[in-house]
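Trainee: the amino acid sequence is not available; the structure is as follows:
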């Protein structure tokens, strides 16, 4: 076979069988490429699912940790508030004793003055001996001076106790503001959106985890003594202390600069207007099922 025949054979069009074989080979090649692309896409999708799952588990642990921190801050603020109330009560008792002592000394001073006046009158009326009158007068004068000094000391003590009571009241108000600030903490951020292919899978797993989480949350945070809801504060029991605290609060409100109010000051003012305190908040949180309790806590 010569070169011319080979050249002519190459120039001839392919037969139908050859064309079918080439088309079949091309189709098989495209099918393999499509399968490789599908496998690669499935691999990437599975990796994305695993990554989303790990991210959601991590965020769940972070949310649980932050919730635990909020609980600790609330308990610590309640302990500090109780200590401040006890301290204010002790200071009030010390102030009362100092006032009684000052009143007793004042009564003795007045009695001494009256005795001095009586002696002076008797000296004029009866013309007693000058030595005896002078001695008695000096004695009562010395006693009056001593009582005057004691009265001044007691007045200083009363002022000191008054100042300490005001400081305790300021600490009490600051502790209450810290408690309101913890209870009014911003809600936790929602988790990032998940991809559509993993929605059913994630929902199913979250449903199972949510059942376990609700049970753990109920056992850990809501199975405690609920006597706190029915507690009556000492300020509510003692009408006189309550009136004094109200008067101090009014004085502080008048002295406060309205242009320098913080966000916590505004929240505290709103809570006072509607009559909301920590015991009402605890009762409100503990009403309803677990989901409602979590929603109520996050809405604060």
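Mentor: Nice, I can see it. The shown structure was predicted, so the numbers you read here are calculated from the model rather than taken from an experiment.

Trainee: contacts, neighbours, all on C-alpha from now
Mentor: Will do.

Trainee: which residues of the stretch 151-300 of the chain fall in helices?
Mentor: 199-221, 234-237, 239-255, 263-274, 278-285, 290-298 (DSSP state H, counting those that start in this stretch).

Trainee: report the distance from the shortest one to the chain centre.
Mentor: When distances are taken as C-alpha atoms, centre = their mean, to the nearest Å, helix 234-237 is centred 22 Å away from the chain's centroid.

Trainee: buried sites along it?
Mentor: residue 235 (16 or more other C-alpha atoms under 10 Å).

Trainee: with stretch 208-219 instead?
Mentor: Under 16+ other C-alpha under 10 Å, stretch 208-219 has no buried positions.

Trainee: for residue 21, find the nearest of the helices of the stretch 151-300 of the chain.
Mentor: helix 199-221 (45.1 Å; C-alpha to C-alpha).

Trainee: who are the packing partners of that closest one?
Mentor: helix 290-298 (3 or more C-alpha pairs under 8 Å, 6 or more residues apart in numbering; DSSP states H and E).

Trainee: how far does the helix it packs on sit from its chain's centre?
Mentor: On C-alpha atoms, centre = their mean, the centre of helix 290-298 falls 17 Å from that of its chain.

Trainee: residues of that helix that come out buried?
Mentor: Neighbour counts over helix 290-298 (16+ other C-alpha under 10 Å) mark 290, 293, 296-298 as buried.

Trainee: coming back round to it: would you format the helices of the stretch 151-300 of the chain as JSON lines with distance to residue 46 included?
Mentor: Shown next, in JSON lines, are these (distance: least, C-alpha to C-alpha, whole Å):
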{"stretch": "helix 199-221", "distance to residue 46": "12"}
{"stretch": "helix 234-237", "distance to residue 46": "62"}
{"stretch": "helix 239-255", "distance to residue 46": "62"}
{"stretch": "helix 263-274", "distance to residue 46": "47"}
{"stretch": "helix 278-285", "distance to residue 46": "41"}
{"stretch": "helix 290-298", "distance to residue 46": "32"}
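
Trainee: structure B:
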């Protein structure tokens, strides 16, 4: 996906966008209890892990992993040895390998191209002469003549490439390789710079989104504070009205109390008053006392209500003060953070640019040897997965997850063989070291006795 479409984008690559792609062989899909949509979701997650990798690098990583597979680049041909045993001959870039009929994963005998001196065939008989003159010829029989022709062509091409790869490079080739290496380094540095800029830009955009969310929350807080302020102002207006009514009630109460005192004094001073007048005055005093008591109760009730309103006003004012302080502090912090982030990002980009321009030197090592040597470097090689610990852990985790959805009945014979090799700790290069052990004569004898 990385090679074909580039970086994964959540906005662009929606669910179902890979429906027309052949993501996996049908044989593999049938081995797991997973739908096409589930496979697509998993592949998109793995695809997103390769963000920032260009198409060439992605293809190279793919080939590094693919070349470590047991059957990668192998052309299989049905053959028989002198005993008539049916076997498979595997022709690949590293040499010739002999497989048993039931196992095309694990070769039993191997011959690197550097050990082969001459190849020929006569009808269905194919003869390979090793460099070791003490060894017998490597002879096998193909079922048809045209198969021998194809084997011969593959042997010639792979042998030529194998020897050419292992010859010391000329000065011109070394210079071309060095130039290509410098160009790759330049591209890689440019990609790293762009990746860092992209990461910094994404971080800045994330910060901007956070600031916008923070400003929205602050705006909501301010609107809520404004509503509280309006409620407080209405409460204050009611309080002022209540206070005015309370003052008026107290004034009327004081006036009634004064009239009551006057009547009481009048009653006490008028000794010669008639009984009728006295009774009338007492009734008037009692009526005034009832009015005063009623008004006193009303004043006390208004006082209680006024105190409650005053307390509410104080609470609103305190809350408004706290909210105002919080908003001011948040605004100041947001401004400072925004300035610091922009200042830091700017310095980061300048620093990256200056560092990129300073890296202009490179080390070149030229090796020239008059004695041509053809080392079998594949014997010292380990798989790309073993070299990359992070990838190894990812693949182990992926394998564990997929094993839970695996359908055991859907496993092929080669799946079982691969799992057995994996449990035994065998891989392609460990097997090569094993089957190329000993001299050529011993391996040819081993082949003849299969």
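Mentor: Alright, I've got the coordinates. Please read all numbers here as calculations on a predicted model, not as lab measurements.

Trainee: related to what we said a few turns ago, of the helices of the stretch 151-300 of structure 1, which is nearest residue 180 of structure 1?
Mentor: Across these, closest to residue 180 of structure 1 is helix 263-274 (C-alpha to C-alpha), at 6.9 Å.

Trainee: what range in structure 2 matches the closest one?
Mentor: Structural correspondence for helix 263-274 of structure 1: none found in structure 2, per TM-score structural alignment.

Trainee: run through the neighbouring helices and strands of that helix.
Mentor: If you count contacts as 3+ C-alpha pairs under 8 Å, 6+ apart, helix 263-274 of structure 1 packs onto helix 130-183.

Trainee: return the list of helices and strands in contact with the helix it packs on.
Mentor: If contacts are counted by 3+ C-alpha pairs under 8 Å, 6+ apart, helix 130-183 of structure 1 sits against helix 16-126, helix 263-274.

Trainee: next, the angle helix 278-285 makes with that helix.
Mentor: With axes from the mean of the first three to the mean of the last three C-alpha atoms, to 10 degrees defining the directions, helix 130-183 of structure 1 sits at 20 degrees from helix 278-285.

Trainee: before we move on, back to that, any idea which of the helices of the stretch 151-300 of structure 1 gets closest to residue 174 of structure 1?
Mentor: If we rank these by C-alpha to C-alpha, the stretch that ends up nearest is helix 263-274, at 10.5 Å.

Trainee: any idea how far the closest one is from the chain center?
Mentor: Worked out by C-alpha atoms, centre = their mean, helix 263-274 of structure 1 lies 14 Å from the chain centre.

Trainee: what's the answer for stretch 89-107 of structure 1, then?
Mentor: Centroid separation between stretch 89-107 of structure 1 and its chain, computed with C-alpha atoms, centre = their mean, is 36 Å.

Trainee: start and end residues in structure 2 for that stretch, please.
Mentor: Stretch 89-107 of structure 1 covers residues 237-255 of structure 2 once aligned (TM-score structural alignment).

Trainee: try stretch 159-167 of structure 1
Mentor: Against structure 2, stretch 159-167 of structure 1 falls on residues 304-312 (TM-score structural alignment).

Trainee: quick check: the match of stretch 89-107 of structure 1 compared with structure 1, mean distance?
Mentor: Aligned to structure 1 and superposed, stretch 237-255 of structure 2 gives a mean residue distance of 1.5 Å (mean C-alpha distance after the TM-score superposition for structure 1).

Trainee: likewise for stretch 180-199 of structure 2?
Mentor: Mean for stretch 180-199 of structure 2 is 2.5 Å (mean C-alpha distance after the TM-score superposition for structure 1).

Trainee: mind listing what's buried in that stretch?
Mentor: Buried residues in stretch 180-199 of structure 2, counted by 16+ other C-alpha under 10 Å: 182, 192-193, 196-197.

Trainee: just give the closest residue to residue 200 of structure 2, not the sequence neighbours.
Mentor: residue 345 (7.0 Å; C-alpha to C-alpha, 6 or more residues apart in numbering).

Trainee: burial of the one you found, as a residue count?
Mentor: 17 (other C-alpha atoms under 10 Å).

Trainee: quick check, it in contact with residue 198.
Mentor: No: the pair residue 345 of structure 2 / residue 198 is not scored as a contact, 11.5 Å apart, by C-alpha atoms under 8 Å.

Trainee: sorry, back to before: which one of the helices and strands packed on helix 130-183 of structure 1 is the most hemmed in?
Mentor: By mean neighbour count, with neighbours taken as mean count of other C-alpha atoms under 10 Å, helix 16-126 ranks first of these at a mean of 14.

Trainee: distance from that one to the middle of the chain?
Mentor: Computed by C-alpha atoms, centre = their mean, the chain-centroid distance of helix 16-126 of structure 1 equals 5 Å.

Trainee: now do stretch 268-281 of structure 2
Mentor: Counting by C-alpha atoms, centre = their mean, stretch 268-281 of structure 2 comes out at 104 Å from the chain centroid.

Trainee: hmm, who's touching it?
Mentor: Under the criterion C-alpha atoms under 8 Å, 6 or more residues apart in numbering, residues 263, 267 lie in contact with stretch 268-281 of structure 2.

Trainee: now do 10 Å
Mentor: 262-264, 266-267, 282-287 (C-alpha atoms under 10 Å, 6 or more residues apart in numbering).

Trainee: what's the most distant pair in the residues you listed?
Mentor: Farthest pair in the contacts of stretch 268-281 of structure 2 (C-alpha to C-alpha) is 266 and 287. Separation: 15.4 Å.

Trainee: so what sits against both of residue 345 and residue 198 of structure 2?
Mentor: Common neighbours of residue 345 of structure 2 and residue 198 are listed as residue 204 (criterion: C-alpha under 10 Å, 6+ apart).

Trainee: go through the buried residues of stretch 180-199 of structure 2 and name the one nearest residue 224 of structure 2.
Mentor: When the buried residues of stretch 180-199 of structure 2 are compared against residue 224 of structure 2 (criterion: C-alpha to C-alpha), the nearest one is residue 197, at 39.9 Å.
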